[in-house]
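Colleague: fold the following.
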Amino acid sequence: MGTHVIKMPDIGEGIAQVELVEWFVKVGDTVTEDQVVADVMTDKATVEIPSPVSGKVLALGGQPGEVMAVGSELIRIEVEGAGNVGAGLPREEASAVAAPAPEPAAKPAAPAPVAAPAASTHQPAAIVPREAHERPLASPAVRKRALDAGIELRYVHGSGPAGRILHDDLDAFLAQPTTSSQSAPGGYAKRNDSEQIPVIGLRRKIAQRMQDAKRRVAHFSYVEEIDVTAVEELRQHLNKKWGDSRGKLTLLPFLVRAMVVALREFPQINATYDDEAQVITRHGAVHVGIATQGDNGLMVPVLRHAEAGSLWSNAGEIVRLANAARGNKASREELSGSTITLTSLGALGGIVSTPVVNTPEVAIVGVNRMVERPMVINGQIVIRKMMNLSSSFDHRVVDGMDAALFIQAIRGLLEQPASLFVE
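Modeller: Next up is the predicted model:
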């Protein structure tokens, strides 16, 4: 028997260190060739690390949340044959190699990739003791599904990172038979427990990027309401006529088209700012970041060359990118290079929001909830579909007047949707 050491691979792009996010194996496990043993995270994406050999895990080289240098020892595996560690080790060193390393600190289980047979399992959907005012971590889609099903999320066990509640957790909760031992805790019961949740992986990257953006960017926000009745009628007409053959359209590709057309007049907003070099780069290509909330946190996959796409091609690419991001399958290239970002909370969009600029960009367009409201038009009260745009800008680069005119241009295009396609 021999020992095979897997080192932290060089992921490219000059990356010297990565964060160890999650182990899918533990000391003593048997692994097979090409089985994913760990997830690591760069500044841009999560990367799966497969094993090139089959064997038994002898030691793990780090704990989740630890930053490891490229080339450092990731895992040791006992293999048939000589392995890749030189023969003739001193007895003391050989013993150290074979000694099991301390297991990583306990953390909430997360779904394992399909390639890893050592997949983690969900805990029983027992009542989770949370205070009534405590807001469990969950994506908007999970919250909406729970609301529709009449489930209070504070009673659902979360198996995702940092205790985030996933769709699988709702399935487990619904499948669990109700017993007297699972009745809800009393609303007036005293609580003295506490829980420490390490901020690692994607959650750490999100925190760092948001903190950096708020620290560096001179944010200001601008809110305008838009009458989207006409563009909604057009969307429904196009879906009725071509939805089966070309795919269904949401409002997002219309918003993307409006941004593309408006940016022709305001190129200073389709820009990135290197504040260390003091250089503003205005981009001809419109690479739209689509803020996407997944079970593991917020990611921003990039719709490239939105200026060259039709409504349907952009719509299809938005769906593909969102699915890749939510499935943690988006590549580094798909998560980088945006020049302006579009963010929407869908049905949970609220009335007003203050989105954070996705640095080094200088603008982000936020979409709020669409509602029907009475409006006065030509002296008559009529029911119209209204929606607010809550957008933020980097005031170091974008003047307030230009930001307002940009949003007004988007408003005009959406309220007269034929103008979206007039060249």
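Colleague: contacts, neighbours, all on C-alpha from now
Modeller: OK.
Colleague: quick one, helices of the chain?
Modeller: 91-98, 140-149, 167-175, 201-216, 229-246, 252-265, 311-326, 400-415 (DSSP state H).
Colleague: of those, which is nearest residue 50?
Modeller: Within the helices of the chain, the stretch nearest residue 50 is helix 201-216; the backing value is 18.2 Å (C-alpha to C-alpha).
Colleague: this one next, for a side-by-side:
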Amino acid sequence: MGTHVIKMPDIGEGIAEVELSQWHVKVGDLVVEDQVLADVMTDKAMVDIPSPVHGKVIALGGQPGEVMAVGSVLISIEVEGAGNLKESAAPAPVKEAPVAPNVETAVESKPAAAAAPRPAAVCQGPMVAREADERPLASPAVRKHALDLGIQLRLVRGTGPAGRVLHDDLEAYLAQGQSNASAPAAAAYAQRHDEEQIQVIGMRRKIAQRMQDATQRAAHFSYVEEIDVTAIEELRAHLNEKHGASRGKLTLLPFLVRALVVALRDFPQMNARYDDEAQVITRLGAVHVGVATQSDVGLMVPVVRHAEARSLWDSAAEISRLANAARNGKASRDELSGSTITLTSLGALGGIVSTPVLNLPEVAIVGVNKIVERPMVVKGQVVIRKMMNLSSSFDHRVVDGMDAALFIQAIRGLLEQPATLFVE
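Modeller: The predicted model follows:
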């Protein structure tokens, strides 16, 4: 038997060290060639490190959260053959799940190589006893899924980072036959004194760093405007009825992207990046819209490039493609970087008002709140209208308050009179 030592590979771009984010094997495990051994994180990407050999893990070179130099020992694997010590860098990463240079960023857990699939989430017990007011960690998509299934999230054990409830956890819960069960009174109302410490590493550390950096460096201010979206919702329903089968269904997002494109013609200072070290503002003609996308572990922001050159259906198709790639951990680095302005929405969970954090070095982010029906006075008559707030944030170092208000009001005008979106 011999020992094959795998060293931390040179991932490129002059990177001298990376953070060991997660092990997918432990000492004593048998591994096969191309099986994912670990995830490591650079400033820009989460990278899978595969095994170049078959063998048995005999030593791990670091702990999750540890920053390791390129060329340091990552893992030692016992292999069949001569007893001499073999060394190599890990083979080229089988896949990258990039970290967008946006503030609201996260990467969903990625599937391992087909040769060694990772086990599905398994419910570790019939239910979890949480306090009645305790809100378990879960994405909006998971919460909606749970609501549709009639599952109380507080009873579901989460297997994601920091105990986050994933879609697989809902399926495991249902498989346990607990979807319609209620917690025993003793368990549901029992006092709890347990504590859990969660190490902030990997993606969560990167998100924390970027959020802190953005709030410390930019002079945030927010502006909220109410919009009557009755007309554009009627237009959307009409287009879906007429063309949905052949061109695909339209959500509100491609209309919002179009509104951004048109409004930015008169407010180019919003479609910009600010290099605060060089004290240079770069205004861009191309509109690359970052669309915040929810995954099971947080937000990723794929970029709809050259939105100014896309039709409604082209934008809709690209948004859908990028969102699926981001949720599946298959979006490329280029697809998750380079945005010039960001659109963020929590969909049906969007609330009334939010205060989104800027995606540095961008200077504007437009936040979409949920649509609600409310009585409104129109031409002296009380009527029911579909209303929605835009909660947007700007960098006050670059954008004046008056300009921000005028910009959002321009978007409001376009959405309330949707024909103007297409008048050149």
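Colleague: now the TM-score, please.
Modeller: Once superposed, chain against chain, the TM-score is 0.90 (TM-score structural alignment, normalised by the length of the first structure); 401 aligned residues with a C-alpha RMSD of 2.1 Å.
Colleague: returning to that earlier point: which one of the helices of the first structure lies nearest to residue 65 of the first structure?
Modeller: helix 201-216 (6.5 Å).
Colleague: may I see the buried residues of the closest one?
Modeller: Neighbour-count burial for helix 201-216 of the first structure flags 201, 202, 203, 205, 206, 209, 210, 213 (criterion: 16 or more other C-alpha atoms under 10 Å).
Colleague: please look at the second one and residue 297 and confirm they touch.
Modeller: Read that as residue 202 of the first structure. Yes. Checked against C-alpha atoms under 8 Å, the pair residue 202 of the first structure and residue 297 is within contact range at 6.6 Å.
Colleague: before we move on, back to that, and the helices of the first structure: which comes nearest residue 280 of the first structure?
Modeller: helix 201-216 (14.7 Å).
Colleague: relative to the second structure, what is the average displacement of the closest one?
Modeller: Once fitted to the second structure, helix 201-216 of the first structure is off its aligned match by 1.2 Å on average (mean C-alpha distance after the TM-score superposition for the first structure).
Colleague: helices or strands up against that helix?
Modeller: Secondary-structure packing of helix 201-216 of the first structure (3 or more C-alpha pairs under 8 Å, 6 or more residues apart in numbering; DSSP states H and E): strand 17-23, strand 36-41, strand 297-299.
Colleague: so which of these comes closest to residue 286 of the first structure?
Modeller: That would be strand 297-299 among those, by C-alpha to C-alpha, at 18.5 Å.
Colleague: give me the stretch of the second structure that that closest one matches.
Modeller: Aligned by TM-score structural alignment, strand 297-299 of the first structure falls on residues 298-300 of the second structure.
Colleague: ok, residue 168 of the second structure touching residue 119?
Modeller: No. Contact criterion C-alpha under 8 Å: residue 168 of the second structure and residue 119 do not qualify, at 10.4 Å.
Colleague: more crowded one of these two?
Modeller: Higher neighbour count among residue 168 of the second structure and residue 119: residue 168, with 17 against 8, using other C-alpha atoms under 10 Å.
Colleague: ok so, going back, next, format the helices of the first structure as JSON lines and append distance to residue 157 of the first structure.
Modeller: JSON lines is the format used below for the helices of the first structure (distance: least, C-alpha to C-alpha, whole Å):
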{"stretch": "helix 91-98", "distance to residue 157 of the first structure": "36"}
{"stretch": "helix 140-149", "distance to residue 157 of the first structure": "13"}
{"stretch": "helix 167-175", "distance to residue 157 of the first structure": "7"}
{"stretch": "helix 201-216", "distance to residue 157 of the first structure": "19"}
{"stretch": "helix 229-246", "distance to residue 157 of the first structure": "39"}
{"stretch": "helix 252-265", "distance to residue 157 of the first structure": "33"}
{"stretch": "helix 311-326", "distance to residue 157 of the first structure": "20"}
{"stretch": "helix 400-415", "distance to residue 157 of the first structure": "42"}
